[in-house]
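Colleague: the following comprises the amino acid sequence and a computationally predicted model.
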Amino acid sequence: MAMAENPAYPVGLRLTGRRVVVLGGGQVAQRRLPALVNAGADILLVSPSATPSVEAMADAGELTWERRRYESGDLHDAWYALIATSDAAANTQASAEAEAHRVWCVRSDDAEAATAWTPATGRSEGVTVAVLSSDLHDRDPRRTAAIRDAVVEGLRDGSLVAPHLRVRTPGVALVGGGPGDPDLITVRGRRLLAAADVVIADRLGPRDLLDELPPHVEVIDAAKIPYGRFMAQEAINNALIEHAKQGKAVVRLKGGDPYVYGRGMEELQALADAGITCTVVPGISSSISVPSAAGIPVTHRGVAHEFTVVSGHVAPDDERSLVDWRSLAKLRGTLVILMGVDKIGKIAEALIAHGKAADTPLALIQEGTTAAQRRVDATLGTVADAVRTHEVKPPAVIVIGEVVKVGPAPTA
């Protein structure tokens, strides 16, 4: 049947519990099946063979697989069909059956003979973006995919914002901003920033992102909140609660991950006690990302089978220290120290005293992942002098172990 010279009518199919027949288990099916599974369809796959990924879906019970070729009657009671076999005659026969039974049918081999087309589809926080070409003679899939990607990316990074026409409820998002490079924040974190009314930011958060916020967004530097009789953390908790109770969308932007030396749980507990809902958005921790950006793997086959992350803000001889430095000195893997620049001399002394070799390689990475990143190499025995000579300042990540020598030699 010849297609009319009219554009396709866009519609969203609700396939939950409804029979969908897929003919062919190759690459086309592998790409299309996950969306059908997510839609809750009752899927019958008819194909003598399948890719390993499609076979895994069948093994997991996500679809029913009949290992045979198409037969007349396979589309009986189907709501939707995807025809994607390598047998042109079978595809034509199945397409005719779909037409006869009024089953919407997509054909991978001949779009013009199909009764339905699959749009280029993407999703972002409850919104599905589907792009179809309205030009029957210029159905370039690369162009529709590019348009989809541009729209989805705009929704994700906040550059394309549509207002939410609903009443907001008080809430806070604890967002891990990553190690410093604004491109390393998560998609969800960036989206929440774009929708915020108030942002309470740490100095270690990705500062460049704050310049992208709309003018109406109130940005509060957590380091400058008036503390008065409160401890710093208590004052920050109170600020979060106060703004959330005003019905504002509040983002607490933190460096790295909220739960890796970020006191995120303390803030979440304070919000819970105040009856404020809280969303936690994980972030990329500087403990692994900064060494990676400096060319250092925290693990490497044959070199290190484990890595340990330690806070260095309390010196080993301080009675408040919770770190077992004696045990750490005996480990053969990688030791990553955060917040330890001003204590590294005493830390090195403690590790050496407990048996760690003084010539153990070490690297300090200052301002990791940012334009100001620099790396200073030393050993446990020389690190105190290296910090003074090179004027290493926080924030810096310290990596101790043989992995420091695995990558290419650092450039000056």
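Modeller: Perfect, thanks for sending it. Numbers count the residues shown, from 1 in each chain.
Colleague: could you use CA atoms for every contact and neighbour count after this?
Modeller: Noted.
Colleague: what is the neighbour count of residue 325?
Modeller: 19 (other CA atoms under 10 Å).
Colleague: please disregard the earlier target; I meant residue 249.
Modeller: 22.
Colleague: assess the claim that it and residue 200 are in contact.
Modeller: No. Using CA atoms under 8 Å, residue 249 makes no contact with residue 200, being 11.1 Å away.
Colleague: how long is stretch 191-198 end to end?
Modeller: With CA to CA, to the nearest Å as the measure, stretch 191-198 spans 14 Å from end to end.
Colleague: in addition, the following structure is provided for comparison:
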Amino acid sequence: MACWVAPAVFIVAASGQSSLPSDTVFGRWMFVTGWAGSLVLLSFACSWVLPLLTSLVAGDVFAAEDRLGTWRHLIMAVRSPRRIFVAKSLASAAVIVVMEVGLAASSIGGGIAVVGNRELVGLDGHLIDVGQSAGLVLLAWACVMVASLAFAAVGLLGSVALGRSPMGLLTPALLAFVLQAAQLLPMPAAVRLALPSQGFLAWRGLFTSPAQIRPVLVGLLVSLAWVVVATALAYLLFVRRDFTDLASDGSARRTLLVAALPVVALAGVSIAVVALATPASGSGIDKVKVEESLATSFAHLYRLQSRELHRPDVSEAQLGASASCYRAGSAGDDQGPGNDWRCAVSWHIPGATAVGTALYQLDVAAEGRYVADGDGPKEVNGYFQMRTPSGDAANPLWQIDGLVDLSSRSSSKG
């Protein structure tokens, strides 16, 4: 019930606040369209809610029988360890799916009811119409659901392998915490994309044009591989357990090794396959990618700003926006994440021979998302609000949310 009610309550409460969670992806658009609220909640759920839900449901589904000492009664009643494993696995997966459907339905319904069914601004600044926004938001929730089932499979494995130990309950949440910490560290793009937590981040690529499909597909395939391997290991350990020995809960050292080694091998194989399948090198973030992404976002948002100010519309081709970026703290390589990126965006002013220039300071995260803060001129991106014929409105060029595709090759390298 909390999953089906709390998201709508959160969106209603957020709509009554004067400030927005602008540090969260799509947070700055929560007052514009109801679809943004669902995506804000999705981003938060990927960080904390979904790992905890999988821990509570899948991480304890087998260990509870060990703590209560009810395995012998269950085996006598059902007589088939295989049937018990399948029933418990399907039951836990069904509960997780129902809870995630509740999160999605509640956040979407609450956002549309409170804010309205309007266009969504993508992570490259382009406007996404209402029908496409609905499809993309639902697809994003579906992709994340596959990733959460991978953590649920790890929970099943921990519940079987660790027996009555409470660590089985904490396995998915602990794995999510470790992977979130790892995501903050500098690492090759192939390693980052091969982590099972990639599915919790890759959905953002659906909201660019063209969509960044490769990271999404990699995240789905990696998640499915973890579902298959972790569930198969849990099944093998469970059906081979001696339930006649009341002192054994399946948590012997050999059992733990059998459970851990294949998972480590899966991680290694995933990294190797992703490294061969994707053309990205290094961190996947470099000068050319940042410049192209920022110039594209600026051009789209400039058109949005012109529309709100009731200026004549111009096309991206007429603007001819380009960006020149560098890292203030780098040794000249200008690549990798950091908050020391500085960019100057230039564009052709419609109806004039002059060339406009706007400055931005960028904070580029390791997963490819960046926030560009406007640094003047004040008429373009110097203030967070602008005066329009219909009143004050948020300036779309003041802060720009963007996304660099880690899996692609920089165009300067072919």
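Modeller: Sure, I can see it. Note that the structure is predicted; figures quoted are calculated from it, not measured.
Colleague: what does the superposition give as a TM-score?
Modeller: Remark: TM-score between the superposed chains equals 0.22 [TM-score structural alignment, normalised by the length of the first structure]; 149 aligned residues with a CA RMSD of 7.0 Å.
Colleague: just after the top helix by length along the second structure, pick out the following helix or strand.
Modeller: Secondary structure assigned by DSSP state H gives helix 81-114 as the longest helix of the second structure. Following helix 81-114 of the second structure in sequence order, the next helix or strand is strand 120-121 (DSSP states H and E).
Colleague: what helices and strands are in contact with that next one?
Modeller: Using 3 or more CA pairs under 8 Å, 6 or more residues apart in numbering; DSSP states H and E as the contact test, the elements touching strand 120-121 of the second structure are strand 127-128.
Colleague: what helices or strands is the strand it packs on leaning on?
Modeller: Against strand 127-128 of the second structure (3+ CA pairs under 8 Å, 6+ apart) you get strand 120-121.
Colleague: quick one on the thing from earlier: in the longest helix of the second structure, which residues are buried?
Modeller: Buried positions in helix 81-114 of the second structure, judged by neighbour count with 16 or more other CA atoms under 10 Å: 81, 84-85, 89, 92-93, 96-97, 99-112, 114.
Colleague: okay, buried residues for the lengthiest helix in the first structure please.
Modeller: Longest among the helix segments of the first structure by residue count, using DSSP H, is helix 141-157. Neighbour-count burial for helix 141-157 of the first structure, counted by 16+ other CA under 10 Å, picks out 144, 145, 147, 148, 149, 151, 152, 153, 155, 156, 157.
Colleague: and the two most separated of the residues you listed?
Modeller: 144 and 157 (20.0 Å; CA to CA).
Colleague: ok, residue 147 of the first structure to residue 190 of the first structure distance?
Modeller: For residue 147 of the first structure, the distance to residue 190 of the first structure - CA to CA - is 21 Å.
Colleague: swap in residue 308 of the first structure?
Modeller: Between residue 308 of the first structure and residue 190 of the first structure the distance, using CA to CA, works out to 29 Å.
Colleague: again, but for residue 242 of the first structure
Modeller: Counting by CA to CA - residue 242 of the first structure and residue 190 of the first structure are separated by 23 Å.
Colleague: and these two? Which one has more around it.
Modeller: residue 190 (22 against 13).
Colleague: does that one touch residue 157 like I think?
Modeller: Yes. If you go by CA under 8 Å, residue 190 of the first structure and residue 157 touch, sitting 5.4 Å apart.
Colleague: so what does the longest helix of the second structure touch, helix or strand wise?
Modeller: helix 2-15, helix 34-44, helix 50-57, helix 130-161, helix 213-239.
Colleague: nearest to residue 387 of the second structure, out of these?
Modeller: Here helix 2-15 is closest among these (CA to CA), at 21.8 Å.
Colleague: list the buried residues in the closest one.
Modeller: For helix 2-15 of the second structure, by 16+ other CA under 10 Å, it's 3, 4, 6, 7, 8, 9, 10, 11, 12, 14, 15.
Colleague: please tabulate those residues in TSV, including the columns distance to residue 214 of the second structure.
Modeller: What follows is the buried residues of helix 2-15 of the second structure, written out as TSV (distance: CA to CA, whole Å):
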residue	distance to residue 214 of the second structure
3	31
4	32
6	33
7	30
8	32
9	35
10	33
11	31
12	35
14	34
15	35
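Colleague: which member of those residues is positioned nearest residue 260 of the second structure?
Modeller: residue 3 (31.9 Å).
Colleague: list the contacts for that closest one?
Modeller: Residues near residue 3 of the second structure by CA atoms under 8 Å, 6 or more residues apart in numbering: 99, 100, 102, 103, 106.
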